[in-house]
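> Below is the structure, and that's it, no one-letter string:
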């Protein structure tokens, strides 16, 4: 189900959660490329009960607005969790959890066969009781396309 290549830029490693605070505004790593194929889209459609034809009917989608099947926006978003550990690693944390997102956009469709990767930027980081909360923008680039498939401002909590 889609190839996963070597990351083009290894994860940015922080020795401890507090180190994130000093790095606000800086670029993080880039994930490996991941190919989006029809079986992955079909599995996502089955899991979410979203079987809209633009995602799962290649013959009909060929004559639709995108010239073929496209990934669900929420499939692209869900892969941000796959990309994040390739983009940033926080050592010294007892636990890291996904706390949510502030803003999510889907500027361009991700077509079947496209390769995507996550690129990170540390937007904000603040101390909180028991750890650090970090806002990381993950831009899901589409190989060869000017616009990304998704831009998500994620919120992660790193507990000491």
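Done, it's in. Keep in mind the model is a prediction, meaning the values are calculated, not measured. Numbers count the residues shown, from 1 in each chain.
> can we go C-alpha only for contacts and neighbour counts from here?
OK.
> Output the contacting helices and strands for the helix ranked longest in the chain.
Ranked by residue count under DSSP state H, the longest helix found in the chain is helix 38-48. Contacting helix 38-48 under the criterion 3 or more C-alpha pairs under 8 Å, 6 or more residues apart in numbering; DSSP states H and E are the following elements: helix 53-56.
> and residue 21, what does it touch?
Taking C-alpha atoms under 8 Å, 6 or more residues apart in numbering as the definition of contact, the neighbours of residue 21 are 124, 125, 126, 127.
> Show me which residues of the top strand by length along the chain are buried.
In the chain, with assignment by DSSP state E, the single longest strand is strand 115-128. Residues of strand 115-128 classed as buried by neighbour count (16 or more other C-alpha atoms under 10 Å): 115, 116, 117, 118, 119, 120, 121, 122, 123, 124, 125, 126.
> ok, the fifth one - contacts?
Contact partners of residue 119, counting by C-alpha under 8 Å, 6+ apart, are 28, 29, 30, 31, 87, 137, 138, 139, 140, 141.
> try this one side by side with the last:
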């Protein structure tokens, strides 16, 4: 069912994150998934823009299908990205990350002079401006937020 497909997609993505660039055959060996399941998942993940095929890394021996490695799509201009915001006492920090978790852009947003009742709206507006300035046509997969304090 869909749950298994999602679990397989997550397994393929984790394997590519940990070992990429990596050939589909190696993903199957490393993950324990069948070669057919890996092939289906890679096709879907390429179509979604999360994974990309790379030129062959090694010369083909002429036996079997050529090994085309896949890797996470972290292309500077087309790779999908995720945003993050940490809301602290003196200020907030915004970040933009690629699929490997590498920080692509960062901006601090001081809270000085902002009334407590206005803080969330101002931080949200600052985050929107940051994302408008940094995403630049790439697909934003989501935004995570963290804040400290007693719960």
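Alright, I've got the coordinates. Small disclaimer: the values here were computed from a predicted structure and weren't measured.
> TM-score them against each other, please.
Overlay of the two chains. TM-score (TM-score structural alignment, normalised by the length of the second structure): 0.27; 76 aligned residues with a C-alpha RMSD of 5.6 Å.
> So which residues of the second structure form helices?
Chain-ordered helices for the second structure, with DSSP H as the definition, fall at 2-19, 24-31, 35-47, 119-134.
> closest one to residue 87 of the second structure among those helices?
Across these, the minimum distance to residue 87 of the second structure, taken as C-alpha to C-alpha, is reached by helix 119-134, at 8.3 Å.
> Show me what counts as buried in the closest one.
By neighbour count on 16+ other C-alpha under 10 Å, the buried set for helix 119-134 of the second structure is 123, 126, 127, 130, 131, 134.
> Run through the neighbouring helices and strands of that helix.
Other elements packing on helix 119-134 of the second structure under the criterion 3+ C-alpha pairs under 8 Å, 6+ apart are strand 91-97, strand 103-110.
> winner for burial among these?
Highest mean neighbour count among these (mean count of other C-alpha atoms under 10 Å): strand 91-97, with a mean of 20.
> That one - contacts with which helices or strands?
Counting by 3+ C-alpha pairs under 8 Å, 6+ apart, the packing neighbours recorded for strand 91-97 of the second structure are strand 81-87, strand 103-110, helix 119-134.
> returning to that earlier point: any chance of the buried residues of strand 115-128 of the first structure in JSON lines with distance to residue 101 of the first structure as columns?
Listed next are these as JSON lines, based on distance: C-alpha to C-alpha, whole Å:
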{"residue": "115", "distance to residue 101 of the first structure": "23"}
{"residue": "116", "distance to residue 101 of the first structure": "20"}
{"residue": "117", "distance to residue 101 of the first structure": "18"}
{"residue": "118", "distance to residue 101 of the first structure": "15"}
{"residue": "119", "distance to residue 101 of the first structure": "16"}
{"residue": "120", "distance to residue 101 of the first structure": "14"}
{"residue": "121", "distance to residue 101 of the first structure": "14"}
{"residue": "122", "distance to residue 101 of the first structure": "13"}
{"residue": "123", "distance to residue 101 of the first structure": "12"}
{"residue": "124", "distance to residue 101 of the first structure": "13"}
{"residue": "125", "distance to residue 101 of the first structure": "14"}
{"residue": "126", "distance to residue 101 of the first structure": "16"}
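> Nice, that's everything, thank you.
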